[in-house]
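Participant: with the input below, show me the fold.
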Amino acid sequence: MPSRGMSAEDKRITVLAMLHESREPWLLKDVEKAASKRGVVIQAVKDVVQSLVDDDLVHVDKIGTMNWYWAFPGEATNKARAALEAAESTKAQMDAEIAALAKGVAEEKKKNPVTAEHEEMSAGLSQARELNQKLHVELETFSSSNPETVDAMRQGAKISKQAANVWTDNVFMMKSWAENKMGDKEQVAQFFKTEGINLNTFDYIE
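Facilitator: Reported below is the predicted structural model:
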């Protein structure tokens, strides 16, 4: 079985180590020759060197018509350390921001403890909505019924309408209570809107 070639990362490590060891500038053709002796395919050396330049691990300067490449041993370690410190600083900053946001949310909840009130209003609105749906079903049935059942259903519809208007009273009472409790009419209107009730059009059944 033929031996497996070097991986791309192994090639980078080999070339970079070679430049670190020499501590001198190299021409690309010399890098290719030396790297090929260490197992890097000569045709791949140019791309390997360019990848190291792109990652700022190898420096290149053009002197005259020729490019010279070099790298210092301590630079890679220093760059890694700087990157780690920057990452740690960013993490610390993000942790501080998250803590500040959490504190702000907690303080806001203390100033505006409306969770229980919202639940109470939601429960009342759910009951009103269920009754409203029941009324719509009855009215649809009423409109499609034969004459023999009209009188009986008219009485049932009247009772349902009265019950619906009682719940409409409850909705308006909850609206007034919430506005007095929260002191913010827009917030109350938004709450009812999210529950499917537009206070601008919500009214009694005639």
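
Participant: CA atoms for contacts and neighbours, from now on please.
Facilitator: OK.

Participant: and the helix ranked longest in the chain, what does it pack onto?
Facilitator: For the chain, the helix that runs over the most residues, judged by DSSP state H, is helix 73-111. Applying 3 or more Cα pairs under 8 Å, 6 or more residues apart in numbering; DSSP states H and E, one finds that helix 73-111 makes contact with no other helix or strand.

Participant: so which residues of the protein form strands?
Facilitator: Assigned by DSSP state E, the chain shows strands spanning 26-27, 59-63, 66-70.

Participant: which one of those lies nearest to T14?
Facilitator: Of all the strands of the chain, strand 66-70 sits nearest to T14, with 13.9 Å by Cα to Cα.

Participant: how distant is the closest one from the center of its chain?
Facilitator: 46 Å (Cα atoms, centre = their mean, to the nearest Å).

Participant: what does that strand rub up against?
Facilitator: Strand 66-70 is touched from outside by 19-20, 23-28, 58-62, with contacts defined as Cα atoms under 8 Å, 6 or more residues apart in numbering.

Participant: can you rerun that using 10 Å?
Facilitator: With contact meaning Cα atoms under 10 Å, 6 or more residues apart in numbering, strand 66-70 is reached by 16, 18-20, 22-28, 31, 49, 53, 57-62.

Participant: let's see this one next to it:
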Amino acid sequence: MSKKKGLSLEEKRTRMMEIFFESKDVFQLKDIEKIAPKTKGIAPMTVKDVLQSLVDDNMVDCEKVGTSNYFWAFPSKALHARKRKLEELQKQISEAKERKESLQNAVKKARVGREDTKERSSLLKELQALRDERTQLQAELEKYKECDPEVIQEIRKSNVVAKDAVSRWTDNVFAIKSWTKKKFAFDDGRINKAFGIPEDFDYMD
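Facilitator: The predicted structure follows:
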């Protein structure tokens, strides 16, 4: 035998609301916990949670008197709640329709001048050709970038720095050669051979 399917939360909520509407009375939680399982088939362990969900949704009123909580809900309240919900939904639908209409108008305006005509097609081809030409010219410009006066100026600055560095190292080599001559009485040829210094080693012009 298949197991009997339990009530969904929405079914429990509906049945609990029937308790209030049919009796038009005020209850304490303990009253609902007795009535709901017997008359509406709501599981005792879920009664409190179902009732609280109805209170949270403002479908059932709750008032604390002394140490006890009292619950009630009249059909008129439910009617007003449904009416407010309906008005809210109608307002949302109206706003959605306005947004839709506004978007449709925006699309229509955006399409003006973009109709698929021979003239537009020709202009689009011309635009693409100009874009291709620009890309080609940029590539050509990149080739001749080294002839740019600013680039040449930077190269000249770099050359000056490099030449100064070469001159410093040349000074150092001659200083070492001079020291070696005095210390060990070597001639230039022997020093050049020992240290791999070219015979024509000299300052750059």
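
Participant: about what we covered before: restricted to helices, list the contacts of strand 66-70 of structure 1.
Facilitator: Counting by DSSP H, the part of the contacts of strand 66-70 of structure 1 found in helices is 16, 18-20, 22, 28, 31, 49, 53.

Participant: who's sitting farthest from the centroid in structure 1?
Facilitator: E148 (60.6 Å; Cα atoms, centre = their mean).

Participant: and that residue, how far from L57 of structure 1?
Facilitator: Separation of E148 of structure 1 from L57 of structure 1 (Cα to Cα, to the nearest Å): 94 Å.

Participant: still on that earlier bit, redo the ones in helices among the contacts of strand 66-70 of structure 1 as CSV? Include distance to G124 of structure 1.
Facilitator: Shown next, in CSV, are those (distance: Cα to Cα, whole Å):
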residue, distance to G124 of structure 1
L16, 73
M18, 78
L19, 77
H20, 76
S22, 82
L28, 80
V31, 80
V49, 72
V53, 69
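
Participant: buried subset of those?
Facilitator: The neighbour count (16 or more other Cα atoms under 10 Å) marks 16, 18-20, 28, 31, 49, 53 as buried among those.

Participant: ok now stretch 11-24 of structure 1, how far from the chain's centre?
Facilitator: In terms of Cα atoms, centre = their mean, the centre of stretch 11-24 of structure 1 is found 43 Å from the chain centre.

Participant: aligned partner of K12 of structure 2 in structure 1?
Facilitator: When structure 1 is aligned by TM-score structural alignment, K12 of structure 2 is paired with K11.

Participant: its match: what's it in contact with?
Facilitator: Residues in contact with K11 of structure 1, defined by Cα under 10 Å, 6+ apart, are 5, 17, 35, 38-41, 44-45, 48-49.

Participant: repeat that with 7 Å
Facilitator: Each residue near K11 of structure 1 by Cα atoms under 7 Å, 6 or more residues apart in numbering is listed here: 40, 48.

Participant: counterpart of A87 of structure 1 over in structure 2?
Facilitator: Match for A87 of structure 1 (TM-score structural alignment): L89.

Participant: same check on E32 of structure 1?
Facilitator: Match for E32 of structure 1 (TM-score structural alignment): E33.

Participant: surely that match meets V47?
Facilitator: Yes. In this structure, E33 of structure 2 is within contact of V47 by Cα atoms under 7 Å, at 6.0 Å.

Participant: would you mind measuring from K181 of structure 2 to L103 of structure 2?
Facilitator: According to Cα to Cα, K181 of structure 2 and L103 of structure 2 sit 93 Å apart.

Participant: quick one, which of the two is more surrounded?
Facilitator: Relative neighbour count places K181 above the other of K181 of structure 2 and L103, with 15 against 12, counting by other Cα atoms under 10 Å.

Participant: map the more buried one across to structure 1 for me.
Facilitator: Mapped onto structure 1 by TM-score structural alignment, K181 of structure 2 lines up with nothing.

Participant: again, but for D57 of structure 2
Facilitator: D57 of structure 2 maps onto D55 in structure 1, by TM-score structural alignment.

Participant: ok, A129 of structure 2 next?
Facilitator: In structure 1, A129 of structure 2 lands on Q127 (TM-score structural alignment).

Participant: any idea how far M174 of structure 1 is from that match?
Facilitator: 13 Å.

Participant: of the two, who's got more company?
Facilitator: In terms of neighbours (other Cα under 10 Å), M174 is the more surrounded of Q127 of structure 1 and M174; the figures are 18 against 12.

Participant: in structure 2, what sits opposite that one in the alignment?
Facilitator: By TM-score structural alignment, M174 of structure 1 lines up with nothing in structure 2.

Participant: wait, what's in contact with S89 of structure 1?
Facilitator: Contacts of S89 of structure 1 (Cα under 7 Å, 6+ apart): none.

Participant: roughly how far does F184 of structure 2 sit from V55 of structure 2?
Facilitator: For F184 of structure 2 relative to V55 of structure 2 (Cα to Cα), the value is 108 Å.

Participant: what does I152 of structure 2 give?
Facilitator: 82 Å.

Participant: what of L79 of structure 2?
Facilitator: 16 Å.

Participant: equivalent analysis for K182 of structure 2, please.
Facilitator: Counting by Cα to Cα, the separation of K182 of structure 2 from V55 of structure 2 is 108 Å.

Participant: and what of V107 of structure 2?
Facilitator: Here V107 of structure 2 is placed at a distance of 46 Å from V55 of structure 2 (Cα to Cα).
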